[in-house]
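Novice: Okay, structure incoming, though there's no sequence with it:
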């Protein structure tokens, strides 16, 4: 039995683009022969799947799974919306969110977790789907939210099935109150607000200091030439207005714009039976931040005509 080194696995990954565990298994099956391992991966459809890895995957689905005080959310991307409607793909994404709850909440942790009905891991199941369906797919990001006392509320926008859709939100609703049903209802409303308004943080303390400094610099530049004491007040006032726009607790509640989210939480305490606080939230909008390749079909046709 050949000694399979990390360098050998790395070399095979670079040749085929297949997953690390797939490469390790291939080398084990071929006694460390790199070329034979390449063929082994190709026969399994894994190298073929790897060839698709360069294609942009910006479609897909977001999935959420909630179990009282813990919840998981995953985003799995595909190349086309057609695949997102595939039952096998939907089943995989939904199962991934369930598995995530039992892991450390990271992409690596989920990828390495056993997939039900295996044998194999979540990463290996994804590679199998890529080979079967014929599109590049990526397990892009994961989030795990927990509360010690209270509930984790969720909301899925543009849902295509239970817990599956295009925009997913998890909100940690912390409370010692005994009325959990009221807390769940309130939490869902807050989650809907987050989906619609997309706040940057729960409160001002969660805003990146660099962002705060940039906003301050803009206010100073707009009011250059004014006395320092006046300028300071302008900056303070401007930042307060900024926080009302971007922080969850300061924003006008979408279900009742006459109140801030913070006011709504305070008023809900009597119904919930105790103090209510938001420990944090996570919002995933499918494909956000991924640069989609823009193609000009007419230009492509003209270019090909010119080559003919």
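Specialist: Arrived safely. These numbers were taken from a predicted model, which means no experiment stands behind them. Numbering: from 1, shown residues only.

Novice: From here on, just use CA atoms for contacts and neighbour counts.
Specialist: OK.

Novice: Could I get the buried residue list for the helix or strand encompassing residue 129?
Specialist: In the assignment (DSSP states H and E), residue 129 maps to helix 122-133. Within helix 122-133, the residues that count as buried by 16 or more other Cα atoms under 10 Å are 122, 123, 124, 125, 126, 127, 128, 129, 130, 131.

Novice: Could you check how far residue 77 is from residue 121?
Specialist: Going from residue 77 to residue 121 by Cα to Cα, to the nearest Å gives 18 Å.

Novice: try this one side by side with the last:
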């Protein structure tokens, strides 16, 4: 009979974030020796990392950290919400965002190569994945630079860490309005700052689509240019921040709100876990 009790099982599982069955089996194999059981779980997890490579990671969190260089934002993904809210996973995200920020990394490749605790971010994530028993990956990284910053982290569920993160770089002094715009971005997910930022090929594709739709509806050929431009305006309101109706006052566009507040948005990034 293995020398451990339910309290040992629970404590080890919470410490490592491992599954009930795996944790129990490790304790049995280690004859109740918690340190040995931890080693067994880590070795088993390391062997399982390759097998988990093709699994999907639709859960996780978004984390940010501001430094002299700007604001670093990351998306750290995992397989289940159980792991996403685990203290070990959250601690890993804090370690990763700190390392990425310290390295000034602005790409995923740079972030994974960033040093942390005598190894790299990539290896630290692999080590934690081996312990947790789930696929864990750093999916996205961005470094937002600018004068001032508004950061908004949104929890889609009260028992989970933030799963939507927004960083807005701006000039001006109205921090309250800047935060309101960050919240707007979290809700309405614009892809570009202005309509001029939308790639030409995307605009051309949309123009072709709405032209065909309009023709299919039997609109007069002579009226098509005006109808198409109207529908393109609606498209820009979907994808360009300054064109969108403001979440807190849908009678005004975000661009007008910013102008009235004396603010200029110079950049923004929005991450949503799994999106």
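Specialist: Arrived safely. Treat the numbers as computed from the prediction; the structure is a model and nothing was measured.

Novice: Can you give me the TM-score here?
Specialist: Once superposed, chain against chain, the TM-score is 0.75 (TM-score structural alignment, normalised by the length of structure 2); 228 aligned residues with a Cα RMSD of 2.3 Å.

Novice: what residues are up against residue 37 of structure 2?
Specialist: Residues in contact with residue 37 of structure 2 (Cα atoms under 8 Å, 6 or more residues apart in numbering) are 23, 26, 27, 29, 30.

Novice: The closest residue to the fourth one other than its chain neighbours and residue 23 of structure 2, how far apart?
Specialist: Looking back up the chat, that one is residue 29 of structure 2. Closest residue in space to residue 29 of structure 2, ignoring its immediate chain neighbours: residue 37 at 7.4 Å, by Cα to Cα, 6 or more residues apart in numbering. Distance, residue 37 of structure 2 to residue 23 of structure 2, by Cα to Cα: 8 Å.

Novice: likewise residue 172 of structure 2?
Specialist: 53 Å.

Novice: One more: residue 60 of structure 2?
Specialist: Per Cα to Cα, residue 60 of structure 2 is found 22 Å from residue 23 of structure 2.

Novice: quick one on the thing from earlier: ok, residue 172 and residue 23 of structure 2, which is more surrounded?
Specialist: Between residue 172 of structure 2 and residue 23, counting by other Cα atoms under 10 Å, residue 23 is the more crowded of the two (24 against 14).

Novice: List the contacts of that one.
Specialist: Taking Cα under 8 Å, 6+ apart, one finds 9, 12, 13, 37, 41 in contact with residue 23 of structure 2.

Novice: what's the helix or strand for the last one?
Specialist: Meaning residue 41 of structure 2. helix 34-51.

Novice: and after that helix, which helix or strand comes next?
Specialist: strand 59-67.

Novice: By how much does that next one deviate from structure 1 on average?
Specialist: In the superposition with structure 1, the average deviation recorded for strand 59-67 of structure 2 is 1.6 Å (mean Cα distance after the TM-score superposition for structure 1).

Novice: And stretch 203-213 of structure 2, by the same measure?
Specialist: Mean for stretch 203-213 of structure 2 is 2.2 Å (mean Cα distance after the TM-score superposition for structure 1).

Novice: for that stretch, the distance to its chain's centre please.
Specialist: 31 Å (Cα atoms, centre = their mean, to the nearest Å).

Novice: Distance-wise, check the spatially closest residue to residue 137 of structure 2 that is not a sequence neighbour relative to residue 92 of structure 2.
Specialist: Spatial nearest neighbour of residue 137 of structure 2, chain neighbours left out: residue 77 (5.3 Å); criterion: Cα to Cα, 6+ apart. Residue 77 of structure 2 is 11 Å from residue 92 of structure 2, where distance means Cα to Cα.

Novice: Among those two, which residue is more densely surrounded?
Specialist: Between residue 77 of structure 2 and residue 92, residue 77 has the larger neighbour count (other Cα under 10 Å), namely 27 against 17.
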